[in-house]
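Visitor: Structure for the following, please:
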Amino acid sequence: MFTGIITDVGRIRRVAATDRDRRYEVETSWDVASIDLGASISHAGCCLTVVEKGEGWFAVEVSNETLSRTTLGTWREDKAVNLERAARLGDELGGHIVSGHVDGLGRVLAIIPEGGSHRIEIEVPVPLRRYIAPRGSITVEGVSLTVNAVMDRVFGVNVIPHTWEVTTLGRLAVGDQVNLEIDMVARYLARWQETA
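Guide: Presented below is the predicted three-dimensional model:
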C-alpha cells in the first residue's frame, strides 16, 4: 500500500527487453542498501517489485499486461518517474490509501496557471468517470490529489507549487497520457451498490 506522497523523482537509466517482457533500471537518490529485493515501489502510480539493485539504482521487471494498460510502455532512458516506497504500519498517512494498481489512462486537456498553483484538466475513460467526485481523492502519476471539479468525462485538480516542483507533474504537457488510480473507497462503494 502507498499514500500518494512522492518521496523521490527517479530516472530511467536503462531499458531492456527480457524473456520476461521488459526491465527498467531506475536511478534514485534513496539509500539503495535500505531497499530489499522483492520490495514494492510505486513508479508513477504503478506498483512494481525490485528484482536487482546496484550503487544508486534498482531494477524492476514489467509484464506485457502492465505495459499495455499504463504509461510504462512508452518509457525510455532518461525519463523522470515519480517514486514512492510502500507505507509501513505506523507511517503518517499524508495522502490517501493507494494500492498502486492503475485503473486507466487519462489525457491532459489543459494546464492553467492559477496564482502560484496550476489547474490540470484531465479526460478519463468512460468506465472511470462514475468513481470520480468533487472533493474526492484520485492518484495521477502516483501523486495523491483532491478532485476540484468534475464535468462529464473531465475532472480538474489544483497542484500547489511544492508538488509542481518536486514531482513530474510540472513536466506534463497538453496531450500527455497519465496513469490514474481511483479512490479505493469509491471503487468498493460502487461495487457494493451494483450487488446490493
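Visitor: C-alpha from now on. contacts and neighbour counts both.
Guide: Will do.
Visitor: From the chain's centroid, how far away is the lengthiest helix in the chain?
Guide: Across the chain, the longest stretch assigned as helix under DSSP state H is helix 184-195. Helix 184-195 sits 22 Å away from the centroid of its parent chain (CA atoms, centre = their mean, to the nearest Å).
Visitor: now stretch 106-114
Guide: That offset, for stretch 106-114, works out to 17 Å (CA atoms, centre = their mean).
Visitor: For it, list every residue counted as buried.
Guide: Using 16 or more other CA atoms under 10 Å as the test for burial, stretch 106-114 gives 106, 107, 108, 109, 110, 111.
Visitor: Name the secondary structure element that contains the second one.
Guide: It refers to residue 107. strand 104-114 (DSSP states H and E).
Visitor: so after that strand, what's the next helix or strand?
Guide: Downstream of strand 104-114, the first helix or strand assigned by DSSP H and E is strand 117-123.
Visitor: For the following helix or strand past that next one, give me every contacting residue.
Guide: Past strand 117-123, further along toward the C-terminus, the next helix or strand under DSSP H and E is helix 126-129. Residues from elsewhere that reach helix 126-129 (CA atoms under 8 Å, 6 or more residues apart in numbering): 103, 104, 152, 153, 154, 182.
Visitor: Could you do stretch 84-93 as well?
Guide: Identification of contacts with stretch 84-93 by CA under 8 Å, 6+ apart yields 1-8, 39-43, 142.
Visitor: To compare with the earlier structure, here is another sequence to fold:
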Amino acid sequence: MFTGLIQAVGRLVDRTPLGGDVRLRFTVGVMPFGDVQLGESIACNGVCLTVVAFDTAHFDADVSTETLALTTLGALPVGAAVNLERALRVGDRLGGHLVSGHVDGVGAVAAVHDDARGQRWRFGAPKALLRFIAQKGSIAVDGTSLTVNAVDDAGFEVMLVPHTLAHTGFGTMPTGTPVNLEVDTVARYVARLQETEGWA
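Guide: Here you go, the predicted structure:
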C-alpha cells in the first residue's frame, strides 16, 4: 500500500525487452533509498512495481504485458520523469489516502489554468471510472493523492498547490499527456456491494 505522497521524481533510463515483456530501470532522485531490499514495492507513476535489482541510484523492475497494456508505462519514453513512492510501512503517517498501486485506467491532461499561486487541472477520464469519482473525494493521478474539486460526465478537476507542482512530474507535464488513474478503494467496494446486493 501507498499514501499518494510522492517522495521523489526519478527518470526512466533504460528499457530492456525480455521474453515478451520488459525490464525498466529508473533513477531514484532524492528518494530515501539506503535500506532498499530486493522484492520490495515502489510505485512508479502510481504503478506498483517490484524491485528486482538495484544500486545506490537506480532500481530495476520487470513489467508484465498486462501492465504495459493497461497503464502509461507501455509507451513511457526513456528519459521521462516518473513520480516515485516506496511502500507504506506500519506506523507511518497516512498523509494522503490509501493507494494500492493498481491502476484502474488511463486518463489525460485536458486543461491547465493558473489559480493564484496554484493551478487548476482538468483531466479526461474513462466513463467507466467516473462513477467512482466524487466531488471532495480522493483520486490518485500518476500516484499522487489529489482531492477532486469537480466531476462531470467527461472528467474531473483538481487544484495543484505550489509544493505539488515543484515536487512531482506535474510541473513539466503538457496538455494531452496520458496519466494513470486509481480511484478511491472505498468507492470501488461500495459500488461492488451495491451491484451484488441481494446475493446472500
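Visitor: on that earlier part again, buried residues in the longest helix of the first structure, which are they?
Guide: Applying 16+ other CA under 10 Å to helix 184-195 of the first structure flags residue 186 as buried.
Visitor: and residue 68 of the second structure, how many neighbours?
Guide: Using other CA atoms under 10 Å, residue 68 of the second structure has 15 neighbouring residues.
Visitor: so it is in which element?
Guide: Per DSSP H and E: helix 65-70 holds residue 68 of the second structure.
Visitor: Same check on residue 48 of the first structure?
Guide: Taking DSSP H and E as the definition, residue 48 of the first structure sits inside strand 46-54.
Visitor: what's the average distance of that strand to the second structure?
Guide: On superposition with the second structure, the mean distance recorded for strand 46-54 of the first structure (mean CA distance after the TM-score superposition for the first structure) is 0.5 Å.
Visitor: helices and strands around that strand, which ones?
Guide: Strand 46-54 of the first structure sits against strand 40-43, strand 57-62, with contacts defined as 3 or more CA pairs under 8 Å, 6 or more residues apart in numbering; DSSP states H and E.
Visitor: Just the buried residues of that strand, please?
Guide: Buried residues in strand 46-54 of the first structure, counting neighbours by 16+ other CA under 10 Å, are found at 46, 47, 48, 49, 50, 51, 53.
Visitor: Hmm, residue 34 and the last one touching each other?
Guide: Read that as residue 53 of the first structure. No. Applying CA atoms under 8 Å as the test, residue 53 of the first structure and residue 34 come out as separate, 10.6 Å apart.
Visitor: And residue 142 of the first structure? What does it align with in the second structure?
Guide: Superposed on the second structure with TM-score structural alignment, residue 142 of the first structure falls opposite residue 143.
Visitor: Quick one: map residue 61 of the second structure onto the first structure.
Guide: Residue 61 of the second structure maps onto residue 60 in the first structure, by TM-score structural alignment.
Visitor: what residues does the longest helix of the first structure touch?
Guide: Residues outside helix 184-195 of the first structure that contact it (CA under 8 Å, 6+ apart): 97, 98, 99, 131, 132.
Visitor: let's see 7 Å
Guide: With CA atoms under 7 Å, 6 or more residues apart in numbering as the test, helix 184-195 of the first structure has contacts from residue 131.
Visitor: By how much does that helix deviate from the second structure on average?
Guide: Helix 184-195 of the first structure sits 0.4 Å off on average (mean CA distance after the TM-score superposition for the first structure).
Visitor: ok, back up a step: surely the match of residue 61 of the second structure is in contact with residue 50?
Guide: Yes. Between residue 60 of the first structure and residue 50 a contact is recorded at 5.0 Å, counting by CA atoms under 7 Å.
Visitor: Could you report the distance from residue 16 of the first structure to residue 76 of the first structure?
Guide: Applying CA to CA, to the nearest Å, the value for residue 16 of the first structure to residue 76 of the first structure is 10 Å.
Visitor: Mind putting the helices and strands packed on strand 46-54 of the first structure into CSV with distance to residue 87 of the first structure?
Guide: Below are these laid out as CSV (distance: least, CA to CA, whole Å):
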stretch, distance to residue 87 of the first structure
strand 40-43, 10
strand 57-62, 18
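Visitor: Out of the ones you listed, the one nearest residue 174 of the first structure is which?
Guide: Proximity to residue 174 of the first structure (CA to CA) singles out strand 40-43 among these, at 21.3 Å.
Visitor: Give me the contacts around the closest one.
Guide: Contacts with strand 40-43 of the first structure, where a contact means CA under 7 Å, 6+ apart, come from 47, 48, 49, 50, 81, 82, 83, 84, 85, 86, 100, 142.
Visitor: for the residues you listed, which one is nearest residue 12 of the first structure?
Guide: residue 81 (7.4 Å).
Visitor: Mean deviation, the strand holding residue 107 of the first structure versus the second structure?
Guide: Mean deviation for strand 104-114 of the first structure: 0.7 Å (mean CA distance after the TM-score superposition for the first structure).
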